[in-house]
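> Coordinates only, no sequence provided:
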């Protein structure tokens, strides 16, 4: 029997495999991954330093353990060279494999900034557990108490790393072109609250500017900013965002936009080929708008639906609204960012309830389509979720 092949071994891939196995105890499953296939939670990478976690400690199960648990064949350290969707074959460094159905769960890759300077190659990104191991080794080469860390990007991941590294005793500078951290996601009142909390943690913020060049300065790194200022660091981390990995999909001539285009069932433009997770571009509303969804909740929802479709029950992906929990302990946030097409014409309204800041976003018709709250707690989140779609 030809297997269901899953390319990738991240949270999306393993969640799907588990869901398939719940529904079909005998289906042949083949997982192909370029790494060692160990299971870990990727969101933990941005708050592992304060917990003093080594990379190996973040891996909860090895590929062998995962293979036994879900009854799958897992090909580790295997490069996928191409996909023949007509013949339904995946060509790899370990040979060619026919598939019954194929799922691309290849994730996203860090956006690489085009930076001048002779040390631009020393800019690191953390998008994988191997990246985390490299970053941690650079921070603690001699088990020193602290290092100077410059983070390019004060979005979700940049702020989480900054808070985590500062809590661990490192000297952190956040650099971002926006006037405040999390400016693209949160209400101004919450951005200001986070900025105050981060500076209170000892984090320096260089806002309204970007890194222009990165140069060696002895053993250190000198970052020249577009505004003329300079930041000296031991380590530079880029956290300016991710792009869906489209290489395999485009080589196989699948339809792509910002991500691999999928329909309401997770199907790509090729028969029996699906895409899931950070690499996919989902339909997000009734008007046919599409977007990548780089969060945990859409992965879980899509995985459950695609597993049903793979095992014979054609199922639409019912994407539900879910807030993003921002892992910044100095200012714990929950965010439901408004749909991008509403931002220009909508408005934020802010309510102060004791020490809690609650922000609601209303679109041009006066309907609540987003929110943010800090400090966040489950009861308030649930009330705000229930209010989505209601008029002001």
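Now that the structure is in, tell me what you want to look at. Because the structure is predicted, anything quoted here is derived from the model rather than measured.
> Please make it C-alpha for all contacts and neighbour counts, starting now.
Fine.
> The chain: helices as residue ranges?
Counting by DSSP state H, the chain has helices at residues 11-23, 55-58, 63-70, 129-139, 156-167, 188-200, 247-251, 296-310, 378-387.
> what's the most buried one of those?
Stretch with highest mean neighbour count among these: helix 156-167 (a mean of 24; mean count of other CA atoms under 10 Å).
> what helices or strands is it leaning on?
strand 148-152, strand 171-176 (3 or more CA pairs under 8 Å, 6 or more residues apart in numbering; DSSP states H and E).
> ok now it, how far from the chain's centre?
Centre-to-centre, helix 156-167 and its host chain are 15 Å apart (CA atoms, centre = their mean, to the nearest Å).
> Enumerate residues external to that helix that contact any of its residues.
Contacting residues not belonging to helix 156-167 are listed as 46-50, 151-152, 171-174, 181-182, 198, 201-203, 238-240, 326-330 [CA atoms under 8 Å, 6 or more residues apart in numbering].
> Can you report how many residues lie near residue 10?
Other residues within reach of residue 10, judged by other CA atoms under 10 Å, total 21.
> How about residue 146?
Residue 146 has 16 neighbours, counted by other CA under 10 Å.
> show me where the stretch 201-350 of the chain has strands.
Remark: strands assigned in the stretch 201-350 of the chain by DSSP state E, counting those that start in this stretch are 204-207, 211-217, 220-225, 230-233, 235-238, 242-244, 260-261, 273-275, 280-283, 290-292, 324-326, 333-336, 347-353.
> Residue 63 is nearest to which of those?
Among the strands of the stretch 201-350 of the chain, the nearest to residue 63 by CA to CA is strand 273-275 (21.6 Å).
> Would you enumerate the residues in contact with residue 83?
Per CA under 8 Å, 6+ apart, neighbours of residue 83: 89, 90, 91, 248, 251, 252.
> quick one: which of those residues is nearest residue 313?
When the contacts of residue 83 are compared against residue 313 (criterion: CA to CA), the nearest one is residue 89, at 23.8 Å.
> so how far is residue 271 from the spatially closest residue to that closest one that is not a sequence neighbour?
What sits nearest to residue 89 in space, not counting adjacent residues and going by CA to CA, 6 or more residues apart in numbering, is residue 98, at 4.3 Å. Residue 98 sits 14 Å away from residue 271, taking CA to CA, to the nearest Å as the criterion.
> So these two - more neighbours on which side?
Legend: neighbour count by other CA under 10 Å for residue 98 and residue 271, higher for residue 98 (18 against 12).
> Just confirm the more buried one contacts residue 6, I think it does.
No - with contact defined as CA atoms under 8 Å, residue 98 does not count as touching residue 6 (11.9 Å).
> want to compare, so here's the second one:
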């Protein structure tokens, strides 16, 4: 029997790759290494799970045994960590000393929440939600809480703020930036999203950060960078993610912002690959669902013997903010052009055009989201 394809990580990237690979190759052994329970759940659902009164257990769609059977009797090592990788010998070592030889090794290890340098006697109570266990701790702590300070006005911060509103909890969103979703939306669209969330009950503090979190009776007192003070029952940090690159770097695999790969998802060491939130693919780090799906299909084909470079077609991001439905197809970071924005009472249609009139991106809010399909067909792909 040949050595297995070993996938490090059982998140959306790892399991999607395994499923796609099994469609093409029924015989090659599959081994997955999971830091947690090894069951399948959709991480993007965590930021709107409160509205559906979801428990951690109810978010797990299939446990590890069902996933193993679905993947053709794949071996899933639950609750294990990787102690080391020898890329020359093509062997990984798990905690406890177990060694596994591999045919190909795939990093699908995700990303870690960025931790802000916050002082105070309650700084250790600041929570982040990056996996199912995090969500469990967060949802348990919400009992009796009426207000939550959300650090970060980006995608996840806005989604959690909207989700907290569904529980009757008042969120205050705090960010050093001057507005919400500053990397994805032009000013007018950003203001429309903020105003709709505000109408639903959210508050915002911009151009400030949190310097201290201290206990204050049964609650918390936040001291902001401008000297002002804010009371909250709980603090949730949603300031962004940093790709997990440490394990790859220790193995001598090239890393930059993420684990560096080419369009075949091949990393710098022979027979190593990366995808998902941990990967920097041809210079791009895209922590969204659609890029993961594209990566998984391409890498599955490559691992099955048909070298297939990943293609990134236009990939709109759906922001889960029911208070203001929002779809964004951002232009490339180095795109040259300008936004035009059309505001109506029930929508916002923002489009980014190049100097010669080519549509390079868009942001649609409210009623304007019905234009999504028509516009997607006009936007060039990021990797074609």
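Sure, I can see it. As the structure is a computational prediction, the values presented were derived from the model and not from experiment.
> Post the TM-score for the overlay when you can.
TM-score for the superposed chains, counting by TM-score structural alignment, normalised by the length of structure 2: 0.95, backed by 378 aligned residues with a CA RMSD of 1.5 Å.
> Tell me which of the strands of the stretch 201-350 of structure 1 sits nearest to residue 78 of structure 1.
Between residue 78 of structure 1 and the strands of the stretch 201-350 of structure 1, the tightest spacing by CA to CA is seen for strand 273-275, at 19.2 Å.
> and the closest one, what other elements does it pack with?
For strand 273-275 of structure 1, the packing partners by 3+ CA pairs under 8 Å, 6+ apart come out as strand 101-104.
> For the strand it packs on, what is the distance to the chain centroid?
Relative to its chain's centre, strand 101-104 of structure 1 lies at 21 Å (CA atoms, centre = their mean).
> which position in structure 1 aligns with residue 290 of structure 2?
Alignment note (TM-score structural alignment): residue 290 of structure 2 maps to residue 297 of structure 1.
> got the contact list for that match?
Residues in contact with residue 297 of structure 1 (CA under 8 Å, 6+ apart) are residue 322.
> Dead centre of structure 1: give me the residue that sits there.
Residue closest to the average C-alpha location in structure 1 (CA atoms, centre = their mean): residue 294, at 4.7 Å.
> was I right about it contacting residue 281?
No - here residue 294 of structure 1 does not reach residue 281: they are 9.8 Å apart, not a contact under CA under 8 Å.
> And for the nearest residue to residue 271 of structure 1 once chain neighbours are set aside, the neighbour number?
Nearest non-adjacent residue to residue 271 of structure 1, counting by CA to CA, 6+ apart: residue 85, 7.6 Å away. Neighbourhood size, residue 85 of structure 1 [other CA under 10 Å]: 17.
> My guess is residue 85 of structure 1 contacts residue 250. True?
No - applying CA under 8 Å as the test, residue 85 of structure 1 and residue 250 come out as separate, 11.9 Å apart.
> Would you mind finding the match for residue 338 of structure 1 in structure 2?
Superposed on structure 2 with TM-score structural alignment, residue 338 of structure 1 falls opposite residue 331.
> for residue 194 of structure 1, same thing?
Alignment note (TM-score structural alignment): residue 194 of structure 1 maps to residue 193 of structure 2.
> Then residue 134 of structure 1?
Using TM-score structural alignment, residue 134 of structure 1 pairs with residue 137 in structure 2.
> quick one: its match from residue 36 of structure 2, how far?
From residue 137 of structure 2 over to residue 36 of structure 2 (counting by CA to CA), the distance is 15 Å.
> Then residue 231 of structure 2?
Look at residue 231 of structure 2 and residue 36 of structure 2: by CA to CA, they are 34 Å apart.
> Please apply the same query to residue 99 of structure 2.
The gap separating residue 99 of structure 2 from residue 36 of structure 2 is 19 Å, by CA to CA.
> ok, and the closest non-adjacent residue to residue 374 of structure 1?
Residue nearest to residue 374 of structure 1 in three dimensions, not counting chain neighbours: residue 333, with 4.7 Å by CA to CA, 6+ apart.
> Is it correct that the one you found is in contact with residue 357?
No - Residue 333 of structure 1 is beyond contact range of residue 357, at 9.7 Å (criterion: CA under 8 Å).
> out of these two, which sits in the busier spot?
Neighbour count, other CA under 10 Å: between residue 333 of structure 1 and residue 357, residue 333 has more, with 23 against 18.
> how about that one, what does it touch?
Contacts for residue 333 of structure 1 (CA under 8 Å, 6+ apart) come out as 325, 326, 327, 372, 373, 374, 375, 376.
> Of the residues you listed - the most surrounded one?
residue 372 (29 neighbours).
> any idea what that one aligns with in structure 2?
That one, residue 372 of structure 1, aligns with residue 363 by TM-score structural alignment.
> before we move on, back to that, please list which of the contacts of residue 333 of structure 1 are preserved in structure 2.
Comparing the contacts of residue 333 of structure 1 with structure 2 on both residues aligned by TM-score structural alignment, their matches' CA atoms under 8 Å, the contacts found in both are 325, 326, 327, 372, 373, 374, 375.
> How about the second one, nearest residue that isn't a chain neighbour?
Closest residue to residue 326 of structure 1 in three dimensions, ignoring its sequence neighbours and counting by CA to CA, 6+ apart: residue 333, at 5.2 Å.
> hmm, back to that, columns distance to residue 384 of structure 1 on top of the contacts of residue 83 of structure 1, output as TSV?
As requested, these are exported to TSV (distance: CA to CA, whole Å):
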residue	distance to residue 384 of structure 1
89	47
90	45
91	48
248	40
251	43
252	43
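> tell me the contacts of the closest residue in space to residue 12 of structure 1 that isn't next to it in sequence?
Leaving aside its sequence neighbours, residue 12 of structure 1 sits nearest to residue 277 (CA to CA, 6+ apart; 5.4 Å). Neighbouring residues of residue 277 of structure 1 by CA under 8 Å, 6+ apart: 12, 105, 106, 107, 293, 294, 298, 299, 302.
> Same list (those) but as JSON lines, adding distance to residue 157 of structure 1.
Shown next, in JSON lines, are the contacts of residue 277 of structure 1 (distance: CA to CA, whole Å):
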{"residue": "12", "distance to residue 157 of structure 1": "19"}
{"residue": "105", "distance to residue 157 of structure 1": "21"}
{"residue": "106", "distance to residue 157 of structure 1": "20"}
{"residue": "107", "distance to residue 157 of structure 1": "16"}
{"residue": "293", "distance to residue 157 of structure 1": "15"}
{"residue": "294", "distance to residue 157 of structure 1": "12"}
{"residue": "298", "distance to residue 157 of structure 1": "18"}
{"residue": "299", "distance to residue 157 of structure 1": "18"}
{"residue": "302", "distance to residue 157 of structure 1": "23"}
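> about what we covered before: give me the buried subset of the contacts of helix 156-167 of structure 1.
46-49, 151-152, 171-174, 181-182, 198, 201-203, 238-240, 326-328, 330 (16 or more other CA atoms under 10 Å).
> If anything else comes up later, I'll come back, but that's it for now.
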